[in-house]
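[1] Sharing a model prediction with you, sequence too.
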Amino acid sequence: MIAKKTNKTAILYRMVMTDHMCPYGLKSKDLLERNGFVVEDRHLTSRDEVEAFKAEHDVETTPQVFIDGKRIGGFDDLSAYFGTATKPKNATTYKPVIALFSIAALLAVCVTWLSLGTVVAGRTLEWFISISMVLLGLQKLQDVERFATMFLNYDLLAQRWVRYGYIYPFVETGAGLLMMAGLLTWLSAPAALFVASIGAISVFKAVYIDKRELKCACVGGDSNVPLGFVSLTENVMMVGMAVWMLSKL
């Protein structure tokens, strides 16, 4: 297959040193090539070269891209040039939740296949919810301090007893693991029912009664997921799972 010729060219200045290769330089090169540019890749191989380049072009950072003799800028500027700029770090997004629940669903199918020899069965939904609880708990356990701080913004029990925010991730994860294994239901189901009920009431009050705009701590303390439907769904799922498990005792 003959490669299609292109007249589009760009000059890229980026750091390529023995002890450091700028990742944004590589991303800029890749972005240019994916947009059909032939890249004249110019390496800055020492700190002196980097500082001299920045002084010459009056810029503060590298990499720097030039197209048709005009300086475009670094990777963020190049992304904006091509209309592919990413959202700001503090922008709200549902991507972490979508990814987490998608993986939970696939894991539930895998567990069903390994355990029962079929893709979907009656227990698949149970495993989906319990796996989701474990994954959500794991997200919180990565930084319990940050989670507890964000949790205090809306959880009614945590606002009365601060230590509850530090306990919650362990309860959620532990209950999810026990429910996955079908062990100690007399302990896991009431624990899940307790924390999820308080969580559902807290979210409903904060969002739908008090009309507050907050970030959800459901996927950890550094998430930009808005508090609302997602967190309420998480808690309702846990309540439903707990009630179902108790009914099976």
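    Ah, there it is.

[2] Going by C-alpha atoms from here, please, whenever you check contacts or count neighbours.
    Will do.

[3] Which residue ranges of the chain form helices?
    23-34, 47-57, 75-81, 95-116, 124-141, 144-151, 156-160, 164-181, 185-204, 229-247 (DSSP state H).

[4] which residue is nearest the centroid of the protein?
    When C-alpha atoms, centre = their mean is applied to the chain, the residue found nearest the centroid is residue 96 (3.4 Å).

[5] Below is an additional structure, to be compared with the one above:
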Amino acid sequence: MNADTTNTREAVLYRMVMDDHVCPFGLKARDLLRREGYSVDDHWLTTRDETDAFQAEHDVETTPQVFIGGERIGGYDEVKRHFGKPVIDPKAVSYTPVIAVFSVTALMALAASWAMYGDLLTVRAAEWFIAFSMCVLAILKLRDVESFSNMFLGYDLLAQRAVPYAYFYPFGEAFAGILMISGALLWLAVPVALFIGTVGAVSVFKAVYIDKRELECACVGGDSNVPLGFISLTENLMMIAMGIWMTLKAVM
């Protein structure tokens, strides 16, 4: 810990607390200081003028600001660094969104299987896992279709030839996933899943493994830092596998 051991473990915090805005980073900084064993002299900046005057006085551009032992530590990220805590780079590559999606959809599938059959490990649970994943991934894309399409057009072969396909893709993924959850209209859901899955898999494979391009994946929406590669390929292969499996089930 880098804290000054000569002080009385007191920290001074200046943060914005206004009628229409409470700074979340100020709350996080206060919480971190308390968890590190500091008493916090919590000063509220309650108006824009008061905040501007504080920033001008201390020659800083942002709040909150933390002082320990009379020394300015800085904002929330600087306080984390002061205590040796990791600071997340918002531009850094991260698989967290994908891990979150697949972990939750797997648990949802197991829960649905238990509710329906009283058993966790069923074939239907595996089917639901893929279908739930398709739906959740589609939701993430549909949050901002424009942003998704911009990223998707960077590597999808069909979208580059027919731009409207970039807008169709998340709707098709959601449509196929919903029908596969219900088991209804599989004659329509299966071709959609097979088509978009196959085009997607070929596009990702070419971009990553043949052209060796370093791109960001649009699989969890257009604002993620997930790298294009194995995860994107897996998403598409899952759709293909689900389409083939559903077809085999229908003819068995």
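    Cool, got the structure. Keep in mind that what you see is a predicted model, and the values were worked out from it rather than measured.

[6] Just the TM-score for the two chains, thanks.
    Here the TM-score for the pair of chains, by TM-score structural alignment, normalised by the length of the first structure, is 0.94; 244 aligned residues with a C-alpha RMSD of 1.4 Å.

[7] what's the most buried one of the helices of the first structure?
    Among these, helix 124-141 has the highest mean neighbour count (mean count of other C-alpha atoms under 10 Å), at a mean of 23.

[8] average gap between that helix and the second structure?
    Compared with the second structure after the fit, helix 124-141 of the first structure shows a mean deviation of 0.6 Å (mean C-alpha distance after the TM-score superposition for the first structure).

[9] that older thread, could you export the helices of the first structure as JSON lines, including distance to residue 216 of the first structure?
    Shown next, in JSON lines, are those (distance: least, C-alpha to C-alpha, whole Å):
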{"stretch": "helix 23-34", "distance to residue 216 of the first structure": "30"}
{"stretch": "helix 47-57", "distance to residue 216 of the first structure": "41"}
{"stretch": "helix 75-81", "distance to residue 216 of the first structure": "28"}
{"stretch": "helix 95-116", "distance to residue 216 of the first structure": "11"}
{"stretch": "helix 124-141", "distance to residue 216 of the first structure": "11"}
{"stretch": "helix 144-151", "distance to residue 216 of the first structure": "8"}
{"stretch": "helix 156-160", "distance to residue 216 of the first structure": "14"}
{"stretch": "helix 164-181", "distance to residue 216 of the first structure": "13"}
{"stretch": "helix 185-204", "distance to residue 216 of the first structure": "9"}
{"stretch": "helix 229-247", "distance to residue 216 of the first structure": "7"}
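
[10] Just tell me which of the ones you listed ends up closest to residue 63 of the first structure.
    helix 23-34 (5.2 Å; C-alpha to C-alpha).

[11] Now do the closest one: everything it contacts.
    By C-alpha atoms under 8 Å, 6 or more residues apart in numbering, the list of residues contacting helix 23-34 of the first structure from outside reads 10, 12-15, 38-39, 41, 62-63, 65, 74-75, 78-79.

[12] Out of the helices of the first structure, which is closest to residue 219 of the first structure?
    Short answer: helix 124-141, nearest of the helices of the first structure by C-alpha to C-alpha, at 5.3 Å.

[13] picking up where we left off before, quick check: the gap between the residue nearest to the centre of the first structure and residue 239 of the first structure.
    22 Å (C-alpha to C-alpha, to the nearest Å).

[14] From the chain's centroid, how far away is stretch 12-27 of the second structure?
    26 Å (C-alpha atoms, centre = their mean, to the nearest Å).

[15] Quick check: the aligned residue for residue 97 of the first structure in the second structure?
    Mapped onto the second structure by TM-score structural alignment, residue 97 of the first structure lines up with residue 98.

[16] related to what we said a few turns ago, among the contacts of helix 23-34 of the first structure, which lie within strands?
    Judged by DSSP state E, the subset of the contacts of helix 23-34 of the first structure located in strands is 10, 12, 13, 14, 15, 38, 39, 41, 65.

[17] Show me just the buried residues among those.
    If you count burial by 16 or more other C-alpha atoms under 10 Å, the buried members of these come out as 10, 12, 13, 14, 15, 38, 39, 65.

[18] what's the closest of the residues you listed to residue 212 of the first structure?
    Using C-alpha to C-alpha, residue 65 comes nearest to residue 212 of the first structure of those, at 43.1 Å.

[19] Distance check, that closest one against residue 249 of the first structure.
    Distance from residue 65 of the first structure to residue 249 of the first structure, by C-alpha to C-alpha: 65 Å.

[20] pretty sure residue 90 of the first structure is touching residue 224, no?
    Yes - using C-alpha atoms under 8 Å, residue 90 of the first structure is in contact with residue 224, at 6.4 Å.

[21] more crowded one of the two?
    Neighbour count, other C-alpha atoms under 10 Å: between residue 90 of the first structure and residue 224, residue 224 has more, with 20 against 10.

[22] Now do the contacts for that one.
    Taking C-alpha under 8 Å, 6+ apart, we find residue 224 of the first structure in contact with 90, 91, 92, 93, 94, 215, 216.

[23] which of those residues has the most neighbours?
    Most neighbours among these, by other C-alpha under 10 Å: residue 216, with 25 neighbours.

[24] What's the match for that one in the second structure?
    Using TM-score structural alignment, residue 216 of the first structure sits opposite residue 217 in the second structure.

[25] Do I have it right that that match meets residue 153?
    No - the pair residue 217 of the second structure / residue 153 is not scored as a contact, 10.7 Å apart, by C-alpha under 8 Å.

[26] quick one: residue 50 of the first structure and residue 11 of the first structure, what's the gap?
    Taking C-alpha to C-alpha, one finds residue 50 of the first structure at 16 Å from residue 11 of the first structure.

[27] do residue 249 of the first structure as well
    Residue 249 of the first structure is 69 Å from residue 11 of the first structure, by C-alpha to C-alpha.

[28] Same question for residue 234 of the first structure.
    In terms of C-alpha to C-alpha, residue 234 of the first structure sits 49 Å off from residue 11 of the first structure.
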